[in-house]
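Undergrad: Below: sequence and its predicted model.
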Amino acid sequence: MGKRSRWLLWMVVAVGVVGVVATGSNGGAGEGEGKGKVLEPVVTRIAFGSCANQSAPQPIWNAIIDFDPQVFIWLGDNVYGDTKRPFKLFGKERTFGPWKNAPRFIPSSPKELESRYLKAKSNPGYSRLRDTTQRSRWLLWMVVAVGVVGVVATGSNGGAGEGEGKGKVLEPVVTRIAFGSCANQSAPQPIWNAIIDFDPQVFIWLGDNVYGDTKRPFKLFGKERTFGPWKNAPRFIPSSPKELESRYLKAKSNPGYSRLRHTTQVIGTWDDHDYGLNDAGKEFGGKITNQKLLLDFLDEPQDSPRRKQEGVYTSYMFGPVGRQIKVILLDTRYHRDPLRSDGSVLGSSQWTWLEKELNGPKSAITIIGSSVQVISNLSATTRPLFSLESWGRFPKERNRLFKLIADTKREGVFFISGDVHFGEISRYDCATGYPLYDVTASGLTQAVEKAVPHVFSLIVRFVAWLTPTTMRVISKNCRFRSCTYGQPNFGAIEIDWSTAPVTLKLEVKDIVGYPVTGVKFSLVELQSRGSVPSVKAGEHRRHCSLEVNLRWMIKYRLAILFYCSVSALLLAMIGLAYAATLAFRLFLHKCKLD
């Protein structure tokens, strides 16, 4: 896996193996004491505390979790189980003073004490501490046991090649993966609590991991116009490498993200704002320096091939044989040609690499991570009002991607993406012989509804519902009718390997972890059915007809409605002005007559 947590697991496996094979290593140990004994993991951090009132706020757990102890010790007053009576110096029942005749504290009933313990145990901060200390310790022991089995069970892999089945450590089964994008390092990030509660084994960054460029003020008029048809100055300007590095450090030190990094393997790619400049492609001059900064942020090993290649694309394989998940992370920035060029998104070297990856060893599931949307092409239906970056802006490249998946006969493939500041799930049925899903989770802090005053949120949702799309998955389980979500969100993947057939659940979750849109299906549905459905000219078929092929009245209905509304508003204003002028002239005429 290449991360600190994984190296720790390997280290403990090695310790377990040494403990098994090193007999008699305990010096003066008695008979049998040194044989097959597994060494205890070394403890380096212990925390302790006392006096925690279960009814009081307990923010201190965050600091304890950040300390990352292997053991936590309670030293008493773990809850306050007795009842404190009111302070009374005078009266019938005096609980204080020289004339005290009644106890200040009285014991609670066993049932009440039990309820107080349960309240203390369910405190979110304490729950996370228990999860991180107990789970990590049991995980270490589990891997030690796996390592021991791998040492003593020779030839257990059946048809494995020479040396393959000897001492091989089994990969843990991955059942939960979280992903997200668009996290402004200067904004509050409470969403990490929900991600930690989801308890993912892997977290995937899909770009805009920090906002490294600088956004200039909105100016429609003046000397430097950053917006509109007369724009003569860029809206975004790149930051210096030193400033970008400081923003990465700020993001990395976020308490919530720090807790996630201690319990979860983090991998990722980039998008435009952490690449260095909004909407930038291969022409951006700071990409070489910024690549190093991203890889430092991701704790990429210094000898990693990603530090030597042009671009940050990479792949990972998780899980044991038969339950393997391959994650392919694309770089849609380093080699991308300019927008509107219909050129290349990945560049020749990355295309060659991707073909090799898809032709490589099979896996039950293949997740392709793209910083921009692959299936949805909202720009086809929102222009000329505004446009979004996506693979749909490069139709030849997208067709090449779909064809490559089909030609390599890779099954179990779906996409995850970010960038657009809202969440949705798209599906395309006419590419590979089975449905291709694209789960978009954007963003962790940046979201379209947060960009407008709260009173306009309903307008944003109405526009989302009105915008035509042929690819979006519409379900009764969606939070809103449009099945898009414009508040902070993250993506969640759950795989149930215990069922037959294996089931997948793909969801977009809100800031507290509740699903706002999602799909659940069996892995069998992502297996080729042989033939690829086709669409006749002029035919409209959901999840098959591309947005660019919609009838123009449907495709441009958002723009038509907007311009009609603006025209109606202008006519109404002209009418009101005309009516006011007439009324004023009548008033003057009446004054003259009087």
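TA: In hand now; what should we look at?

Undergrad: When you work out contacts or count neighbours from here on, use the C-alpha atoms and nothing else.
TA: Noted.

Undergrad: from memory L330 sits against T269, does it?
TA: Yes - L330 lies in contact with T269 (CA atoms under 8 Å); the separation is 7.0 Å.

Undergrad: what residues do the two have in common as contacts?
TA: Common contacts of L330 and T269, defined by CA atoms under 8 Å, 6 or more residues apart in numbering, comprise 312-313, 371.

Undergrad: Where neighbours are concerned, which of those residues has the most?
TA: S371 (31 neighbours; other CA atoms under 10 Å).

Undergrad: With N489 as the reference, measure out to that one.
TA: 15 Å (CA to CA, to the nearest Å).

Undergrad: Going by how many neighbours each has, rank L330 and T269 and give me the top one.
TA: Shown here are L330 and T269; by other CA under 10 Å, T269 has more neighbours (30 against 25).

Undergrad: Quick one: residues contacting that one.
TA: Neighbours of T269 in contact, by CA under 8 Å, 6+ apart: 205-207, 312-313, 329-331, 371.

Undergrad: So which of those residues are in strands?
TA: Using DSSP state E, 205-206, 329 are the members of those that sit in strands.

Undergrad: Please work out how many residues are found near L571.
TA: Using other CA under 10 Å, L571 has 12 other residues around it.

Undergrad: Below is an additional structure, to be compared with the one above:
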Amino acid sequence: MKKITSLAILSVLAACQSPAEMPLVADVFTPKSADEALEPYYRSLPEDFYPRAPAGLALPEAGKPLTRILVGSCLDEEKPGSASLRSVAAESADLFLMIGDNVYGDRDGPAYVNNQPELNELRASYADLAAREDFKAVRAKFPMMVAWDDHDYGANDAGRDFPFRRLAERIHERFWGLENEDVGAYPGTYYARTFGPEGQRTQIIMLDTRFFRSALTPTDEWGKKGKERYIPSADPEQDMLGNDQWTWLENRLQDPADLRLIVSSIQVLPTDGHGFEAWAAMPLEQQRLYRLVRETDAKGVVFVSGDRHTGFLYKDDAALPYPAHEITASSLNVAFAETTTEMDRAQVGEGYPPENFGAIGIDWTAGTVSLEIKSNTGETVRQVTAAFR
């Protein structure tokens, strides 16, 4: 295979800015975007270009009811020995959800700034994760479902404008062994699975809040409490999921299920507690999500999120036709504080900033879920029980 240098690739990217009437080469397609220009090169990369996770367990059988699910996000693969991962490995559960920032592959800055269209740092981060003994222990014990967030997408807070998103998707799907499943056949990393017999069906919907997302609205008061990075916008052109994923989600919400976990890498319910990334930064999209749940008559929805480097529990009585609950489990080993004063109108109790992971217990007889934030030693430090029927 002839090697294509980064300089040549960047020349192609620059050419994408040329007027449409000036093709790059005669009889060759004129790409409409940077990621489209890179696509032929990315398709030529060999399989050994991609890091792979250790072999994992098959997902639970479709007819098996789930009773316990673990959740984690924000794992710095370069930090030695995670107490949280060791505690996760000591738990009993049917499934483990890694829901974003599963590696930090952009510590050196965005790849497009550092002339890395091959996403060298991101691939190295995944390789480091694969080599961790604590990750291997978790991988060997639990079937896993995964979502990504910005740091395992390739650039902090990035959305659809990330020029190397198509390669980032390939890296994600190949690392987690998803390339030959439905999610590997279409753009984006969203997918869903349902487990359990009628009356005990748990549907898990893994959203992709990166690949299709338009830009957020920057704050006008950087760092101010409640407006730290972004502010809500009424721009009707802003989009969180993209048309295809929105249509797919509408269909999935009509699938038979008794309990539905909608996994979003960024928070769904909070509205006024902070100004970082969240659905509240696109309030029209947030309301669109709620409206879709109502219109599809989807029962038993519980939101699951990460990203925030603090564990939170939320309850909103107005968002859905029934009380809506959310658990934010973050982070496995990237904690920034011991306490927090953050309080959102939907928040249940204080946040928990030290290292943590989440647990979701399902009581089919009572029709309830227990949402737990657990410390890195496995102690339950925050808990709420919610009815789902």
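TA: That came through fine. Note that the structure is predicted; figures quoted are calculated from it, not measured.

Undergrad: And the TM-score between them?
TA: Scored against TM-score structural alignment, normalised by the length of structure 2, the superposed chains reach a TM-score of 0.76; 315 aligned residues with a CA RMSD of 2.3 Å.

Undergrad: now stretch 262-270 of structure 2, how far from the chain's geometric center?
TA: Using CA atoms, centre = their mean, to the nearest Å, the mean C-alpha position of stretch 262-270 of structure 2 is found 9 Å from that of the whole chain.

Undergrad: so it corresponds to what in structure 1?
TA: On structure 1, the counterpart of stretch 262-270 of structure 2 by TM-score structural alignment is residues 368-376.

Undergrad: Check stretch 147-156 of structure 2 too.
TA: The aligned range for stretch 147-156 of structure 2 is 269-278, by TM-score structural alignment.

Undergrad: same check, this time on stretch 322-336 of structure 2
TA: With TM-score structural alignment applied, stretch 322-336 of structure 2 matches the range 434-448 in structure 1.

Undergrad: Stretch 282-297 of structure 2 too?
TA: Using TM-score structural alignment, stretch 282-297 of structure 2 pairs with 394-409 in structure 1.

Undergrad: List the buried residues of the matching stretch.
TA: Residues of stretch 394-409 of structure 1 classed as buried by neighbour count (16 or more other CA atoms under 10 Å): 394, 397-398, 401-402, 404-406, 409.

Undergrad: where's I177 of structure 1, which helix or strand?
TA: strand 176-180 (DSSP states H and E).

Undergrad: Who are the packing partners of that strand?
TA: Secondary-structure packing of strand 176-180 of structure 1 (3 or more CA pairs under 8 Å, 6 or more residues apart in numbering; DSSP states H and E): strand 202-206, strand 490-496.

Undergrad: Check the alignment and tell me where L506 of structure 1 lands in structure 2.
TA: Applying TM-score structural alignment, one finds that L506 of structure 1 aligns to L371 in structure 2.

Undergrad: Over to K520 of structure 1?
TA: Checking with TM-score structural alignment, K520 of structure 1 has T385 as its match.

Undergrad: wait, what's in contact with that match?
TA: Going by CA under 8 Å, 6+ apart, T385 of structure 2 touches 368-371.

Undergrad: after superposition, how close is the helix or strand containing it to structure 1?
TA: Here T385 of structure 2 is covered by strand 380-387, with elements defined by DSSP H and E. After superposition onto structure 1, the mean distance of strand 380-387 of structure 2 to its aligned counterpart is 1.7 Å, using mean CA distance after the TM-score superposition for structure 1.
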